[in-house]
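generate coordinates for the sequence data below:
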Amino acid sequence: MINKKVLAIILGGGQGTRLFPLTEKRSKPAVSIAGKYRLVDIPISNCIHCDIKRMFVLTQFNSASLNRHIKNTYVFSSFSDAFVDILAAEQTPDNKTWYQGTADAVRQSMYHLLNHEFEYALILSGDQLYKMDFNEMLDEHIEKGADISIATLPVKPKEATQFGILKTNEESFISSFIEKPSLDKLPGWESEVSEEMKNEDRQYLASMGIYIFNKQLLIDILSDPDTIDFGKEIIPQSIGKHNVLAYQYEGYWTDIGNVPAFFEANISLTDDIPQFDLFSKNSSVLTRPRILPPTKMSGTTIHKSMIAEGCIINAKEIKRSVIGIRSRIGKDTVIKNTYMIGSNSYQEVEELEHNKKEGVPSLGVGENCYINNTIIDKDACIGDNVHIEGGEHLEDVEHDSYIIREGVVVIKSRSVIPDGFRIS
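The predicted structure is shown next:
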């Protein structure tokens, strides 16, 4: 079935500079997660599980990889109204500018959106990690007669300083808003939350950047070309003018805003019971089906790790790491606390032998390496006897083949790291 009342609009994000170099050649929603998915798979999967199967993805920066992934992944029946379509920023005779912000992106796409019947617009971010039943949020929106609904997450005082904080009345409608308040300004901004959240000292409601708008109101609001962003302008300006409801979500949610957050989100998937569960039958993450062989391993001790399909692993040890598709790891190598994104293709045996003879690193990680606290981006070539020890002892730096952010070493996509290279 398809929920004909709702049209989903997934925002492809801006330049994603804080996630550089992972966004050097791809948009944030196209960044790999868990070794086999893309970030955009998260909101799309949430929508599909809620029978919201009409989706537009609005893109602008480095969108080729994202476009290719969506085209190859989300193919519905020809006899169905379901679709996931890309709306790339475009210049028209009436508009010569690119998207200026989140609201401006929806405004510029409105002509295409209005070609479809809908009563409610569900506006989502393409770079967050969470699972949510949007139908529950929609039911509450309709039941309480809201004009706008905002998904909110109860957070602790220290976390509240990093978000826009919403104050609600007894009926969960939002009465006021403050952007990233300092700790001394937080008293009085508590909202009514569940007992479980109170016991965890999570009494401040942070906006998650997930919105439901009534169709006509969205059209009316976006008729003002001076408002270009939902979070900074439209939402604060709507409070007190329209019925703006806070929908409380108490599950796992993280905004993949920078390299450390991205690193932690992936590594935490290796926990015994991770907060973001990839193994749920009813809310699985959907992605592109690949025809890959099973992963092959020899002589490897594995602790709390995830290994995607199509890998060839001869490592000595892999611990608390995520190993992506088509990864190759050589003998006597130790991988710890590392996200290895994998490769787009395999190298033939003849090429591997030629590279070894010439002393040229092949795709993947070579022999007798030690790698810790590292992200290895796609198609990187790491030679033999390489030692990379990430951690807080390292200063932030940027080189042609790698960067360091808050102790996390990121080996850039397609970089070649020579034999004997060290970061420690």
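
make it CA atoms for all contacts and neighbour counts henceforth
Fine.

Three-state assignment for F213, please.
Following DSSP: H, G, I helix; E, B strand; the rest coil, F213 is assigned to strand.

run a quick check on it versus L122, I expect a contact.
Yes - assessed by CA atoms under 8 Å, F213 is found in contact with L122 at 6.7 Å.

what about K4, helix or strand, and which?
For K4, there is no helix or strand it lies in under DSSP states H and E.

which residues does whatever helix or strand P260 lives in contact?
Per DSSP H and E, P260 falls inside helix 259-267. Helix 259-267 has contacts (CA atoms under 8 Å, 6 or more residues apart in numbering) with 18-20, 33-34, 254-256, 320-322, 337-339, 375, 405-406, 408.

which of these fall in strands?
33, 254-255, 322, 337-339, 375, 405, 408 (DSSP state E).

to check against the first, give me the structure of this:
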Amino acid sequence: MNSKKVLSIILGGGQGSRLYPLTESRSKPAVPIAGKYRLVDIPISNCINSEIKRIYVLTQFNSASLNRHIKNTYHFSFFSSAFVDVLAAEQTIQSQSWFQGTADAVRQSMHHFLRNDFEYALILSGDQLYQMDYRLMLEEHISKGAEISIATIPVNAKDATSFGILKANSENVITSFIEKPDAELLPDWTSEVSDEMKGENRNYLASMGIYIFNRQLLVDLMSNPDTNDFGKEIIPGAIHDHKTLSYQFEGYWTDIGNIDSFFEANLGLTDNIPKFNLYDTDQRVYTNARILPTSKISGTVLDKAVIAEGCIIQAAKIETSVIGIRSRIGKESTVINTYMMGCDYYESLEEINRKKTPILMGIGERCFIKNTIIDKNCRIGDDVRINGGPHLKDKETDQYVIKDGIVVIKKHAVLPKGYTI
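Next comes the predicted model:
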């Protein structure tokens, strides 16, 4: 399979309101994950590992930090045709409006794509956590003469109502598709899955939002200005007229749609054998190669802690937590079930000594922090107590948001000494 025939299009998503406040000042693909990466690094890394190196990222909200990250991270040889380009929504003579959905984003950007020589368009989502070799899906697409392929994953009945669910015949050709079916319709939508999946009651095939289109078919489908979304309109309309293949994937995959799934995915990285393997040399996750010092830890009990580089930690205890780059945690503090994103820069000794700010960046001394996401560049004073959990009602203040019991400290927030949530 010649991956030079493939152009990759990563959909950056809309406003990302379900991930608010993490998307208050950045687009969804730019949200930091796993202490040192950004969400967009996942599909880009999957592409690079699959030898697909012509990549567009489509976005329209708060795209400055995403632009900066991609510009600083993905450099290819001067003599290579490889690139990662961000396309933000733009006004043209043909279109004066924002992207109205996934298909509309592709339609409005088609003039950029068609400048490239490609036979297949690989369309990906910018907010999913998984590792996948797209070449296997492409080989299947080509060998079976498909016009469209959809990556699918078996899900259980509880999750099935949140996805596009499809049925395929013995040749894996999709015969029917329903977007987010009601629970009472599910008995008619079970599919043939592996014994392992049956054992987990994952009997429904969900679309992963990963598509391959033949070039000409994509051009034809995009010529209809009345269709705005792949899942709701393009796919259900196309399966009866065009050979559409289901490519079943059974590895780890999670859709980072809301704060709850984002929190769970990050803390899942602290498992002894995490489902998402950042240590796989064949499926590396690439990101900005920062030149940071090693992390320094004094007197801290660590249990299931993932700690990025450049941290200075004197905490009493860190448990089941992900600590991001350049994090500082003071003496006698306890951090449990927390994702701390870290900082974009260090405060200089001069600034610290001048006491320009009475509260330093990071977590102060004698703090207790549990069930919390701490966004970048936060200042948490000494003796602060944050005890997240289901006992807390949803709430928003200038400094933090509580969603489903998870406390999210906003970017650049300052919590004074002795503050309690």
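
tell me how the two chains score on TM-score.
Once superposed, the chains reach a TM-score of 0.98 (TM-score structural alignment, normalised by the length of structure 2), with 421 aligned residues with a CA RMSD of 1.2 Å.

any of the ones in strands among the contacts of helix 259-267 of structure 1 buried? List them.
The neighbour count (16 or more other CA atoms under 10 Å) marks 33, 255, 322, 337-339, 375, 405, 408 as buried among those.

can you list these in CSV and add distance to S305 of structure 1?
What follows is those, written out as CSV (distance: CA to CA, whole Å):
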residue, distance to S305 of structure 1
I33, 14
D255, 23
V322, 6
N337, 9
T338, 10
Y339, 10
I375, 14
R405, 23
V408, 18
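
sort out which one of the residues you listed lies nearest P93 of structure 1 for me.
For those, the minimum distance to P93 of structure 1 (CA to CA) is 36.0 Å, reached by D255.

how about that closest one, nearest residue that isn't a chain neighbour?
Distances taken as CA to CA, 6 or more residues apart in numbering place Q128 nearest to D255 of structure 1, at 4.7 Å, with adjacent residues excluded.

now for the one you found: which residues touch it?
Q128 of structure 1 makes contacts with 39, 42-43, 253-256, as judged by CA under 8 Å, 6+ apart.

mind doing that once more with 10 Å?
Contact partners of Q128 of structure 1, counting by CA atoms under 10 Å, 6 or more residues apart in numbering, are 28-29, 39-43, 208-209, 253-257, 262.

can you give me the strands in the stretch 201-350 of structure 1?
According to DSSP state E, counting those that start in this stretch, the stretch 201-350 of structure 1 carries its strands in the segments 204-214, 244-248, 253-255, 296-297, 301-303, 306-307, 312-313, 317-319, 322-323, 328-329, 334-340.

single out the most deeply packed of these.
strand 322-323 (a mean of 28; mean count of other CA atoms under 10 Å).

now that one on structure 2. Mean distance?
Compared with structure 2 after the fit, strand 322-323 of structure 1 shows a mean deviation of 0.3 Å (mean CA distance after the TM-score superposition for structure 1).

name the residues that touch that strand?
By CA under 10 Å, 6+ apart, the residues outside strand 322-323 of structure 1 that reach it are 33-36, 266-270, 304-309, 311, 313, 329, 335-342, 375-376.

state the distance from N169 of structure 1 to E192 of structure 1.
For N169 of structure 1, the distance to E192 of structure 1 (CA to CA, to the nearest Å) stands at 8 Å.

which one's more surrounded, those two?
Using other CA atoms under 10 Å as the criterion, N169 of structure 1 and E192 rank with E192 on top: 18 against 13.

which residue ranges form the helices in structure 1?
Secondary structure of structure 1 (DSSP state H): helices at 41-49, 64-73, 102-113, 134-143, 157-160, 195-199, 215-221, 235-238, 259-267, 349-358.

may I see these arranged in JSON lines, with distance to A246 of structure 1 as well?
Output for the helices of structure 1, formatted as JSON lines (distance: least, CA to CA, whole Å):
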{"stretch": "helix 41-49", "distance to A246 of structure 1": "19"}
{"stretch": "helix 64-73", "distance to A246 of structure 1": "31"}
{"stretch": "helix 102-113", "distance to A246 of structure 1": "19"}
{"stretch": "helix 134-143", "distance to A246 of structure 1": "9"}
{"stretch": "helix 157-160", "distance to A246 of structure 1": "16"}
{"stretch": "helix 195-199", "distance to A246 of structure 1": "15"}
{"stretch": "helix 215-221", "distance to A246 of structure 1": "17"}
{"stretch": "helix 235-238", "distance to A246 of structure 1": "12"}
{"stretch": "helix 259-267", "distance to A246 of structure 1": "25"}
{"stretch": "helix 349-358", "distance to A246 of structure 1": "56"}
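
which one in structure 1 is aligned with F118 of structure 2?
Aligned against structure 1 by TM-score structural alignment, F118 of structure 2 finds its counterpart in F118.

dump the residue contacts of the closest residue to its match other than its chain neighbours.
Leaving aside its sequence neighbours, F118 of structure 1 sits nearest to K5 (CA to CA, 6+ apart; 4.7 Å). By CA under 10 Å, 6+ apart, the residues touching K5 of structure 1 are 52, 117-121, 138, 215.

just those residues now: which is nearest I165 of structure 1?
L138 (21.5 Å).

if I look at that closest one, how far off is I150 of structure 1?
Taking CA to CA, one finds L138 of structure 1 at 10 Å from I150 of structure 1.

who touches both of those two?
What both L138 of structure 1 and I150 touch, as defined by CA under 10 Å, 6+ apart, is the set 211-213, 247.

measure how buried the residue lying closest to N272 of structure 2 once chain neighbours are set aside is and give me the count.
Nearest non-adjacent residue to N272 of structure 2, counting by CA to CA, 6+ apart: K304, 7.4 Å away. Using other CA under 10 Å, K304 of structure 2 is surrounded by 18 other residues.

residues contacting the residue nearest the centre of structure 2?
Centroid-nearest residue in structure 2: D127, 2.9 Å away (criterion: CA atoms, centre = their mean). D127 of structure 2 makes contacts with 10-13, 16, 28-31, 38-43, 254-257, 262, as judged by CA under 10 Å, 6+ apart.

for PyMOL, what selects the buried ones among those?
Buried subset of the contacts of D127 of structure 2, written as a PyMOL selection, criterion 16+ other CA under 10 Å:
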select buried, resi 10+11+12+13+16+28+29+30+31+38+39+40+41+42+43+254+255+256+262
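
measure the residue of structure 1 positioned farthest from its centre to E350 of structure 1 for me?
With CA atoms, centre = their mean as the measure, structure 1 has its most outlying C-alpha, relative to the mean C-alpha position, at K357: 40.2 Å. Noted for K357 of structure 1: a distance of 11 Å to E350 of structure 1, by CA to CA.
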